[in-house]
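# Let's see this in three dimensions:
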Amino acid sequence: MRYQRPKGTADILPDEAKKWTYVEETARMLFNDYRYQEIRTPMFENFDVFSRTSGDTSDIVTKEMYDFKDKGDRHMSLRPEGTAGVVRAFVENKLYGPEHPRPIKVFYMGSMFRYERPQSGRQREFHQIGVEAFGSNEPELDVEVMAMGMDLLSHFGLSGLKLTINSLGDQASRAAYRQALIDYLDPHFDELSEDSKVRLHKNPLRVLDSKDKHDQEIVKGAPSILDYLNEDSKKHFDQVKHLLDALKIPYVIDPDMVRGLDYYTHTIFEIMVDSKALGEGYTTICAGGRYNGLVEQLGGPEMPGIGFGLGMERLMVLMEAQKVKFPVLDQLDAYVVGIGEQTSLETLQIVQSLRSDGFAADRDYLDRKPKAQFKTANKLNAQFTITIGESELKAKTANVKSMASGKEVTVPISEILQDFDTVLTKYFNDKEID
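Purely as a prediction, here's the structure:
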C-alpha cells in the first residue's frame, strides 16, 4: 500500500519550514511591540462554540466544518477559524476580571480546518496567524489593529497592499438594514440560488456574500449598509476614517463587504493584494473586524472585541510570487573535520562544547574521508572549519579556517573548548566572523 498525505494537506519540508519560522518569529516580535501576548487554544472544540459564533447559515457551519462525534458521543469540531476558540478561552478563564488590565491583547498561531476544494494558497488544513483585543470600544483600537496588520505585511516585504474598510453598525443598525435587505431581495426570491433562498430570512447579509454569479448581479442594486447606520454607528465609523487619515494609512470604503462570519459589528476590514498568484484582481490576504456581543454569546459579560486573521499558506504563495528574500536563519558557525578514527572523541567534544557556548556546530557521522567532510562543510555554508588529524591530536591543537577568507590558524584545543568566541576575536577580523 502506498501511503499519501490526506487531500488538502501539505508536508512542510525543512527548507520551506525555515521560511515559515521566519514569518512566525517576525510576527511574534511585531506583536510584542504592540503588547500582544500569545494564547494557545485546543485544535478542537465543542461544535456549538463555532455554530453559535459563526452563524448556522454561514458556509463554514453548513458546508465546511470538520465535525464528528467522539467516543463519549459529544459533538466536536476541528477549529475552522481562531476567534471563537480564543473567545471561549477568554470567558472560561475569566480574563475579563479586574486583575487583567484592559484592553486584553492576545495573538495565536496554528492549524485550522475547513472542508473545501483545495486550490493555490487554500488547503483543508491551513495555518492562521491572528490577533484579538478585548475590553475597549474605542475607534482608536480598531485603527491600531488595522495598522498592525498593514505593518506586519510590510515587514514581510510585500508591496501593492490595499486596505478596504466598511461598517456593519451596531445591533440596531443591522436590524434596520436587515429588514431593508429582505424587502429588496424578496421580489427576486425565485431568481436566487438555493443557498441564498435558505439564508434570505435567516440572515440576508449572507446573500451579499454569495459566490453565485447570478446572486451577485441581483445584489448589485441592493441598499447599502452605510445608509442605515444610526448616529452612534456613524460617529464610530467617521472617527475610524479620521484616525486612518491622521496616520496616513490609505484605505478604500467598500459598502458591499460583509465578511463571512455572523459575529462582526461596526468596523470590518480586508487587506488585499493584486497578485495573479492568488487569482485575478485583488484578493484578500488578511481580514477581520470588531465583534461586540461575541463574548456575551459564549456566556461572558458585555465585552467588546476586535481582531484579524491571516492565512499562512496564502501569505507564503504571495511572498514567493513577489520574490521576497528570506534571511538565512540556520547559519552553521563551525564544521569539525576529523581525519582518522582516533580523532572521533575530540571532534565530538568540540562540537558539544561549541553548542553549549551557543554556536551552531556539526561534524561527520558517516566515517567519510576528509575531502568529503570539507565538501559537506562547504555545501552547508559553514563559516569555519575546525580540523583535527593525527599530528594535531598529538600536539593537542586544531586547525581553524575561515571559509570566507581562507585564513587558517593553529589553536590549542583547550582554547576552543574553553571559549571559541575568544578564539575568533583573537585570530580573525569582524568580516571573517560575520
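# alpha carbons only for contacts and neighbour counts from here, please
Will do.
# Just say helix, strand or coil for the nearest residue to residue 131 once chain neighbours are set aside.
Spatial nearest neighbour of residue 131, chain neighbours left out: residue 107 (4.1 Å); criterion: Cα to Cα, 6 or more residues apart in numbering. With DSSP: H, G, I helix; E, B strand; the rest coil as the basis, the three-state label of residue 107 is strand.
# now the other sequence, so there's something to compare against:
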Amino acid sequence: MRFQAPRGTEDILPGQSERWVWLEAAFRRVCALYNYREIRTPTFEDTNLFVRLGEGTDVVSKEMYTFTDRGGRSVSLKPEGTAPAIRAYLEHSLGGPGQITKLFYITPAFRYDRPQKGRLRESHQTGVEFIGSDSADADAEVIELTARFYKELGMRSITVNLNSLGESECRARFRDALLEFARPALVDMPTEFRERSERNPLRILDSKDPALQQAMLDAPVIGDFLEQESKTHFETLLERLQTLGVAYEIEPRLVRGLDYYTKTVFEVQSEALGAQSQLCGGGRYDGLVMECGGPDTPAVGVGMGIERALVALENERAEQPASLNAFAVCVTENRNEFARILSDLRDKGVRVESDPDYRSAKSQFRQADKSGAPFAIVIGDEELTNGQATMKNLRESTEAKVALDALADLLLE
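The predicted model follows:
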C-alpha cells in the first residue's frame, strides 16, 4: 500500500525548499534590523489558551484540531503563533512592567478548513510580537517591518490596509449599533451564523455572503464610535507611517478573525493573489497578556503566511536566488585535482555541484542546465595546466577563462 500526504498538507520538496530557506533567511535579516529575538513554542497547547481568546470565532469553533491526550487533557494544534508566544513570555518571565520584549517566530499553524492554493490545513507563519509599549511608534515599527520584509522579497504590488477598533467601551457601542443595523439581513442567514453574530457582531463584517455584504454597505463604521484616545493613537500612527514612507489605505470595515485585537488592526494585500489578496494580518492586543494570566501589558504584532507569500512571488514572477552558484563540469582524468578545486570553492562559500559519475561532457552540461545554477565551470587538462577554469554563463550563453584563485569571488558576486 502506498500512502499520500494528508489532505490539506503538502511536502516541500527539493527545488521548493530552497525558496523557503531563502524567505526565512530574509525574514531573520529584517527582524535583526529591529532587534527581535527568536522564540520557538510547542506545536500543541492547552485548548483553553485558544478558547478563552477567540470563543465565538470560526478559528476556535470550527477550525481547530483539538483532541484529548492519553492523560485526559484537551490539547489543540496551534492555529496561530501569538497566543503561544504570549504564554511562553509569561511562563518564562521574559519581560516585566516597563520592559520592552521583542520576539519573532517561524512556525507551523493548523486550521481545519477547505484547502486551497496558499491556504492549507497545515500552513506556516512568520510573525513578530512587540510587547510592553502602548505607543503608536510600536505599531508603526511592526507595520514598517512587515512592509520591509515583503520588499526584501522583491514584492511590488502590496497595499497596507489599516483601521482602528478602539477600546472595549467604544467597541461595545459599535457592536450594538452594528447588530441593530444587521438584524433585518440576518433573518435569512443560517441559524449558526445568526447565533455567532449575536455573540460577536464584528464577525458580520467578515462574512463572504454576497447578499449580506450588499446589505451591510451602509452599516455604521467604528470610526464614528472611537473615543479620543484611540483617535489620537490612530492619527499618530498614520503620521508616523507617512514619515517612514510606508504607503497605506484606511479600510473602515477591516476587522480581524480573532477577538483579542484592540485599537490598531492591519492587513497587507497583494494584487498578485487575485480576489483572495490577503498576505498577512496583525494589530494591537493590549488585553491579551492579562487574558493569559499576566499583568496589564500592551502589545502589538503580526502573523505572515509563508505559503501566501510564495504564491504571490510566483504570480509576480519575482526573481529568486538560485540554490547553486555553479555546476562544475569535469573533462580531465585528474579527478583528485578536480575534487580539490571544488573543495576549495566550498571553503570560500561557493555552492557548487558536480556529476559524481563523470559522465560525458554533453551529459554534464545537460545536468548543469537542469540544476538552475547560473554558471558552469569547466575544468579540463588545459585549464589545470594554466591554473584556470572556463566559466560559462548559462543564462547569457557567454564564457571566459578565469584564474582559479579569482573564481570564487566572481561566482559570489
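# aligned partner of the residue nearest to residue 131 of structure 1 in structure 2?
In structure 2, the residue matched to residue 107 of structure 1 (TM-score structural alignment) is residue 104.
# what about the closest residue to residue 168 of structure 1 other than its chain neighbours, distance to residue 96 of structure 1?
Using Cα to Cα, 6+ apart and skipping the chain neighbours, the partner closest in space to residue 168 of structure 1 is residue 266 (4.7 Å). From residue 266 of structure 1 across to residue 96 of structure 1, the span is 21 Å (Cα to Cα, to the nearest Å).
# same thing with residue 182 of structure 1?
Residue 182 of structure 1 is 37 Å from residue 96 of structure 1, where distance means Cα to Cα.
# Show me the strands in the stretch 151-300 of structure 2, by range?
158-164, 248-250, 262-270, 278-284, 299-305 (DSSP state E, counting those that start in this stretch).
# which stretch among these comes nearest residue 19 of structure 2?
Taking Cα to Cα, strand 299-305 is the member of the strands of the stretch 151-300 of structure 2 nearest to residue 19 of structure 2, at 14.1 Å.
# so that closest one aligns onto which residues of structure 1?
Aligning strand 299-305 of structure 2 against structure 1 (TM-score structural alignment) gives residues 305-311.
# For that stretch, give me the average deviation versus structure 2.
Here the mean offset of stretch 305-311 of structure 1 against structure 2 after fitting is 1.0 Å, by mean Cα distance after the TM-score superposition for structure 1.
# picking that back up, just give me the neighbour total for the match of residue 107 of structure 1.
When neighbours are counted by other Cα atoms under 10 Å, residue 104 of structure 2 registers 26.
# pretty sure it is touching residue 38, no?
Yes: the pair residue 104 of structure 2 and residue 38 passes the contact test of Cα atoms under 8 Å, sitting 4.8 Å apart.
# just to revisit the earlier point, map the residue nearest to residue 168 of structure 1 onto structure 2.
By TM-score structural alignment, residue 266 of structure 1 lines up with residue 263 in structure 2.
# Check residue 67 of structure 1 too.
Matched by TM-score structural alignment, residue 67 of structure 1 corresponds to residue 66 in structure 2.
# pretty sure the residue nearest to residue 131 of structure 1 is touching residue 35, no?
No: using Cα under 8 Å, residue 107 of structure 1 makes no contact with residue 35, being 9.9 Å away.
# Would you mark the buried spots in stretch 167-178 of structure 2?
Within stretch 167-178 of structure 2, the residues scored as buried using 16 or more other Cα atoms under 10 Å are 167, 170, 171, 174, 175, 176, 177, 178.
# repeat for stretch 106-121 of structure 1
Here stretch 106-121 of structure 1 shows 106, 107, 108, 109, 110, 111, 112, 113, 114, 115, 116, 121 as buried, counting by 16+ other Cα under 10 Å.
# now for the host helix or strand of residue 337 of structure 2, which elements pack on it?
Here residue 337 of structure 2, judged by DSSP states H and E, is contained in helix 335-347. Using 3 or more Cα pairs under 8 Å, 6 or more residues apart in numbering; DSSP states H and E, the elements in contact with helix 335-347 of structure 2 are strand 352-354.
# Distance from the strand it packs on to the middle of the chain?
With Cα atoms, centre = their mean, to the nearest Å as the basis, strand 352-354 of structure 2 stands 31 Å off its chain's centre.
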